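*Asks:* Predicted model follows, preceded by the sequence.
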Amino acid sequence: MEKYEEMLLQLEKGELQQIEITKEQFYEFREILVKHPLFKHFRGEAKQGGYIIYTYQDIPRS
C-alpha cells in the first residue's frame, strides 16, 4: 500500500506523468486513492483490457 501512496505523491509532484493500474490492483489502489486529500485532482481513464491510467489535474473535478 505504501507503494501506491508514493506513486500518487510522485504523480502530484510531476515526477510521473501517469500511473497504470491493472484490474487486479484496482481495489487496493482505489482504497488509498479515495483517502488522499487531493482525491478530486486525480483522473482515471479506463482502457481496453482492464487497465486504468491515472493522471493528475491542476484543477479538481467537480
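*Replies:* Thanks, I have the structure now. Every value quoted in this text rests on a predicted model; they were computed, and no experiment measured them.
*Asks:* can we go C-alpha only for contacts and neighbour counts from here?
*Replies:* Fine.
*Asks:* Is the spatially most central residue of the chain in a helix, a strand, or coil?
*Replies:* Centrality entry for the chain: nearest residue to the mean C-alpha point is residue 54, 4.3 Å, by CA atoms, centre = their mean. What DSSP: H, G, I helix; E, B strand; the rest coil gives for residue 54 is strand.
*Asks:* this is the comparison structure:
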Amino acid sequence: MDEQTVNTVLNELRSGELKEYHVSKDQFLTFRKILVDRVDFKHFRGIAQHGGSVIFRYLENPRS
C-alpha cells in the first residue's frame, strides 16, 4: 500500500464515498503513518478487530 492509495482511501472516507475501510494487520503501520500526518486525523476512528486488522470510519465531529 503506497501513500497515494492511502490518501485516496482517506479522502473517500471523508467525502462519504466509503462508509468504512478495512486495513489488514500487515498494512496497518503504513496506513497509520500517513493518517497521523493529516490535519483531519482526529476525524478518523479505528476499530480494532480480532487478528490485528482495523476498520476505519470517518466522523463528522473530531475525537477529543
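*Replies:* That came through, no problem. Computed from a predicted model, the values in this text were never measured in an experiment.
*Asks:* tm score of chain vs chain?
*Replies:* Counting by TM-score structural alignment, normalised by the length of structure 1, the TM-score of this superposition works out to 0.96. Behind it: 62 aligned residues with a CA RMSD of 0.6 Å.
*Asks:* Look up the closest residue to the residue mapped onto residue 4 of structure 1 from structure 2, ignoring the ones flanking it.
*Replies:* In structure 2, the residue matched to residue 4 of structure 1 (TM-score structural alignment) is residue 6. Leaving aside its chain neighbours, residue 6 of structure 2 sits nearest to residue 31 (6.2 Å; criterion: CA to CA, 6 or more residues apart in numbering).
*Asks:* residues in contact with the corresponding residue of structure 1 for that neighbour?
*Replies:* Using TM-score structural alignment, the equivalent of residue 31 of structure 2 in structure 1 is residue 29. Contact analysis of residue 29 of structure 1 by CA atoms under 8 Å, 6 or more residues apart in numbering lists 1, 4, 21.
*Asks:* cool, and residue 3 of structure 1?
*Replies:* With CA under 8 Å, 6+ apart, residue 3 of structure 1 has no contacts at all.
*Asks:* after superposition, how close is the helix or strand where residue 6 of structure 1 lies to structure 2?
*Replies:* Per DSSP states H and E, residue 6 of structure 1 falls inside helix 2-13. Here helix 2-13 of structure 1, set against structure 2 after superposition, deviates by a mean of 0.2 Å using mean CA distance after the TM-score superposition for structure 1.
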